[in-house]
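Enquirer: sequence and computational prediction follow.
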Amino acid sequence: MSWKETAAPVLTRMPTVARPEGHVPFKRKLTWTGGVLVLYFFLTNVLLFGLQGQGSDAFGQFRTILAGGQGSILQLGIGPIVTASIVLQLLGGADLLGLDTNDPRDQALYQGLQKLLVVVMIFLTGIPLVFLGGFLPASPQLAQQFGVSQFVISCLIFAQIAVGGILILFMDEVISKWGVGSGVGLFIVAGVSQALVGGFFGWSGLTNRTGFLEAWYNILTGSATTPPLFSMEGLQFLIGSGGGQLLALFTTLLIFGIVVYAESVRVEIPLSHAKVRGARGRFPVKLIYASVLPMILVRALQANIQFLGRILYSQMGEGMPNWLGVYAQSNGQLTPTGGLFYYFAPIYSPQGWVNAIQTNTVDILIRISVDLTFMVIGGAIFAVFWVETSGMGPDATAKQIQNSGMQIPGFRKSPKVMEKVLERYIPQVTVIGGALVGLLAVAANMLGTIGAVSGTGLLLTVSITYKLYEEIAEEQLMEMHPMMRQVFGSAD
C-alpha cells in the first residue's frame, strides 16, 4: 500500500475553501481581494492577549518578507506557509511524492498535504516562540490576576498565534480562488508598502519615525543640525540614513526601474491558431520567468536558520560554542556577533558593513560572500523548483498551448515538439532570472532603502505589483471578450 492510499482519508478531508462554480466577475474578485486585505490589516493590529509588552521579534529584519505583525495575532505571518512550500518543493524536486498535479485526485492530495504541513509548521514555529525562546513572554500580573500559572497564559498566547496562522492560510486560499493575485504576495506588498509610505511621509511627532520628507524639511528650514554641506561629513550626512537619505531614495528608485525593465525583457515565441487562418499570437518567456516569488523561499530559509540560532542560544546561553554562534543584545533584539550564525546572517543596511569594514574587513567580506552565494545559487535553484511545481515548465506549457488551439509555426502540432522548442529557452532563462534577482536583493540590502525595508521585500513588492497589474489587465480583457478566457486557460 502506497503512502497516498494511507494518507488519502486524512488529506482529502482537510478543510478547504470551495472553488467558484463558473466564472467570477472581475468586480467580485476585487471585492474579495479588498475585503481580505482589510481583514489582514485589522488582524495585524489585534494584539495578543496575555503578552507582557511587545516581546522580541524572532524574525528581525525578515519581518518584511514573512509579513504579519510583531505581538499581534498574525505573529507567524506567512512563515508556516512558506516553510511548508519549501519542504514540498524539496520533496517534489527529489520526486519523493509521486504526485501528478494534473490528476484531480493527486491535486487534492497535494493541497491537503500542504495544509497539513502548514499546521505542523505552526506548531514547530509557535512552540519555540512562546515556550522556549522567551520571544513572547506571558504577563505574570495577568496570571496572578486570574489565579493561574504563567504556563497557562503562555498556552493562551500560543492558541492565539495558532489561530492567526490558520486564518492567514485560508485568507491566502480565498484570494487565490476568489480574488486577484496571490494572498501571500499581497500580504507582503501590504506590509512593505506600509513601511515605504512611513519611510517617505513618516513624521516623528506622529509616528515616532523621521521620514524622508521630514528629514529634508528640517534640512531646508535649518531645524536639523547639519555639518558643512560641502565637506565630507556633510556629504555623508546627506547620503546617510540618519540624514538626507539620498542613497536610500536612489536605491529604491533604481530597484523599481530595474525590476520593471527586467519584467519587460522577454523572448517571444510566435504562435498561430491551428484552425483560424491569420490568428496569431506570441508566448513570452520573461527574463524573470519564475517571478521573484522564489526569493521568499530563499529568505524564509535564512530566517529559519537565524530563528534556530536564537532558540539554541536562548536554551544554551553562554554555554553555546563560540564557533556556532555568539550573540548580543542590540536595540532590544538578539543579534549574532560571531560564529556560523553570524556569517549566515544577511546584511540589511549600509551601516551593517560600512562601519564594520574599518575594523574587521575579512569578516564582513565573508558575510557578503556567503549571503551573495546563498541568494544567487538559492535563487536559481528555487526558481527551477518553482517553475516545475507551478506548471510553468516546458512540458506543462506545451500542453497549455496545445489545449488553447495554438501551435508554433513551422513545427508539427505536437506537445513533444513544442516542449523541445520551449526547452531551448525556459530552463536557461529561469536560472539566469533567479540568479539576477538574488544579486539585486543583496545589492539593495547593502545600499539601503526608504523605510528600511529589505531589498528582497522591495523586489517582491515591485514585481508582485507589476504582475498584479498584468493580471488585472487580463481580467478586464476577458470581461470584454469572454472568448479570451480559453486563450488564458480560464474556465467558465
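Expert: Looks like it came in fine.

Enquirer: C-alpha only now, for contacts and for neighbours.
Expert: Noted.

Enquirer: centroid residue for this protein?
Expert: When Cα atoms, centre = their mean is applied to the chain, the residue found nearest the centroid is residue 296 (3.6 Å).

Enquirer: got another one to weigh against that:
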Amino acid sequence: MAGRFLKAFEPISRFIPEVKPPERRVRFTEKLLWTALALIIYLVMSEVPLYGIGLGGPQDSLLYYRVIFASSRGSLMELGIGPIVTAGLILQLLAGSGFIECDFSNPEDRALFTGASKVLSLVMTGAQASAYLISGLLGNLNPSQSVVVFMELMMAGLIVMLLDEMIQKGWGIGSGISLFIVAGVAQRIMLDCFSTFPAPGSDPMRYQGVIVALVYALANGRPLDNII
C-alpha cells in the first residue's frame, strides 16, 4: 500500500487533466499518427514566442542545458522537459531509497505515484518559471508581463506533460520525453548545418549554417578558416 506521502497528492491530482489509456488495440499506423501529432505540437510551441520576449538572442547562458532538456529560448518551450524530468527523478529517488512507500506491482499505488508525479511536475514548473522571472533571465518585465509569461509557462508545462502521458499510455511510440529530446537535437543540427540567417558578428556575410557558409565561401573565394 502507498504511504501517506503519495496519498497526500491524491486530492490535488484529481483536478489535473489526464489521458486515459486506450481501451482497444491501437494500430501501428495510428500510433505513428499520434506520435507525429505530439511532435508537431512540440515543434510549434518551440517557435511561439512568450509575451513580450523575442526568440533567440546574441547570448544564451543555458545553451547546452537546452539541448539536454529540449528547451527553446524565449518560446513556450523555455522550460522544456526540465520540470517533468526533475519531478520524476525526485520521486524515483525517494521511492528507491525507501523514504516513501510504493508497491509498483499494485495498480492503485502506480496510479497514486503517477498522480503525485504530475502534481510535483506542475510545482517544479511554477518554481522554475518563478526563478527565471525573478532572476531576470527572461529580461526586465513589468508585473503584468511577468504574470502573463508565468501563466504561459504553466500551460506549456501542462501540455508537454499530457503529450508525454499520451505517448506513454499506449497512444504513441516510445516515450514523449525521449521524442522531444531527439526532436530538439535534430532541429539544432539542421539549423547549425543549413541555416541561412547571418551569424552574430560584424561580418554580415557570415552564416549560421555550416554547410551554407561553406558553399558561400567556396563560391566567392573567401577563406575557409572563418566560415562560421
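Expert: Happy to help now that I have it. Small disclaimer: the values here were computed from a predicted structure and weren't measured.

Enquirer: let me see the TM-score of these two.
Expert: In this superposition the chains share a TM-score of 0.84, using TM-score structural alignment, normalised by the length of the second structure; 219 aligned residues with a Cα RMSD of 2.8 Å.

Enquirer: circling back: how close does the residue nearest to the centre of the first structure sit to residue 32 of the first structure?
Expert: For residue 296 of the first structure, the distance to residue 32 of the first structure equals 24 Å [Cα to Cα, to the nearest Å].

Enquirer: do the same with residue 49 of the first structure
Expert: 29 Å.

Enquirer: before we move on, the earlier item: without its sequence neighbours, what residue ends up closest to the residue nearest to the centre of the first structure?
Expert: residue 65 (6.6 Å; Cα to Cα, 6 or more residues apart in numbering).

Enquirer: kindly report the same for residue 31 of the first structure.
Expert: residue 179 (7.6 Å).

Enquirer: so who does the one you found touch?
Expert: Residues in contact with residue 179 of the first structure (Cα atoms under 8 Å, 6 or more residues apart in numbering) are 28, 29, 30, 31, 32, 33.

Enquirer: are any of the residues you listed buried, and if so which?
Expert: Among the contacts of residue 179 of the first structure, those buried by neighbour count (16 or more other Cα atoms under 10 Å) are 29, 30, 32, 33.

Enquirer: secondary structure element for residue 385 of the first structure?
Expert: helix 361-389 (DSSP states H and E).

Enquirer: need the helices for the second structure, in chain order.
Expert: Using DSSP state H, the helices found in the second structure span residues 4-8, 10-13, 28-47, 63-68, 82-96, 107-135, 143-166, 176-194, 210-220.

Enquirer: find me the equivalent region of the fourth one in the first structure.
Expert: Aligned by TM-score structural alignment, helix 63-68 of the second structure corresponds to residues 60-65 of the first structure.

Enquirer: what comes up buried for that stretch?
Expert: 61, 62, 63, 64, 65.

Enquirer: max pairwise distance over those residues: which two?
Expert: The distance between the two most remote of the buried residues of stretch 60-65 of the first structure (Cα to Cα) is 8.4 Å, for 61 and 65.

Enquirer: who's in contact with the nearest residue to residue 334 of the first structure once chain neighbours are set aside?
Expert: Take residue 334 of the first structure and drop its neighbours on the chain: the residue closest to it by Cα to Cα, 6+ apart is residue 328, 5.7 Å away. Residues near residue 328 of the first structure by Cα under 8 Å, 6+ apart: 334, 335, 336, 337.

Enquirer: and the last one, how many residues sit next to it?
Expert: Residue crowding around residue 337 of the first structure was assessed by other Cα atoms under 10 Å; the count is 16.

Enquirer: my read: it touches residue 327, true?
Expert: Yes: counting by Cα atoms under 8 Å, residue 337 of the first structure does reach residue 327; the two are 5.4 Å apart.

Enquirer: so what's the residue mapped onto residue 127 of the first structure from the second structure up against?
Expert: Counting by TM-score structural alignment, residue 127 of the first structure corresponds to residue 130 in the second structure. Applying Cα under 8 Å, 6+ apart to residue 130 of the second structure gives the contacts residue 150.

Enquirer: same check on the one 10 residues further on?
Expert: Contact partners of residue 140 of the second structure, counting by Cα under 8 Å, 6+ apart, are absent.

Enquirer: measure it to residue 23 of the second structure for me?
Expert: Applying Cα to Cα to residue 140 of the second structure and residue 23 of the second structure gives a distance of 49 Å.

Enquirer: picking that back up, could the contacts of residue 328 of the first structure be laid out in a markdown table, adding secondary structure and distance to residue 194 of the first structure?
Expert: Putting these into a markdown table (DSSP: H, G, I helix; E, B strand; the rest coil; distance: Cα to Cα, whole Å) gives the following:
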| residue | secondary structure | distance to residue 194 of the first structure |
| --- | --- | --- |
| 334 | strand | 25 |
| 335 | strand | 25 |
| 336 | strand | 28 |
| 337 | strand | 30 |
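
Enquirer: with distance to residue 280 of the first structure as added columns, please give those residues in TSV.
Expert: As requested, those are exported to TSV (distance: Cα to Cα, whole Å):
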residue	distance to residue 280 of the first structure
334	58
335	57
336	57
337	59
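
Enquirer: ranking by neighbours, what's the top pick from those?
Expert: Within those, residue 336 tops the neighbour count with 22 neighbours, counted by other Cα under 10 Å.

Enquirer: quick one, what contacts the closest residue to that residue other than its chain neighbours?
Expert: Spatial nearest neighbour of residue 336 of the first structure, chain neighbours left out: residue 327 (4.3 Å); criterion: Cα to Cα, 6+ apart. Residues near residue 327 of the first structure by Cα under 8 Å, 6+ apart: 313, 334, 335, 336, 337, 338.

Enquirer: for residue 327 of the first structure, give its distance to residue 58 of the first structure.
Expert: Distance from residue 327 of the first structure to residue 58 of the first structure, by Cα to Cα: 13 Å.

Enquirer: and residue 366 of the first structure, by the same measure?
Expert: Distance from residue 366 of the first structure to residue 58 of the first structure, by Cα to Cα: 24 Å.

Enquirer: okay, those two: which has more neighbours?
Expert: residue 58 (26 against 13).

Enquirer: alignment lookup: residue 195 of the second structure to the first structure.
Expert: That one, residue 195 of the second structure, aligns with residue 202 by TM-score structural alignment.

Enquirer: so stretch 38-49 of the first structure corresponds to what in the second structure?
Expert: Using TM-score structural alignment, stretch 38-49 of the first structure lines up with residues 40-51 of the second structure.
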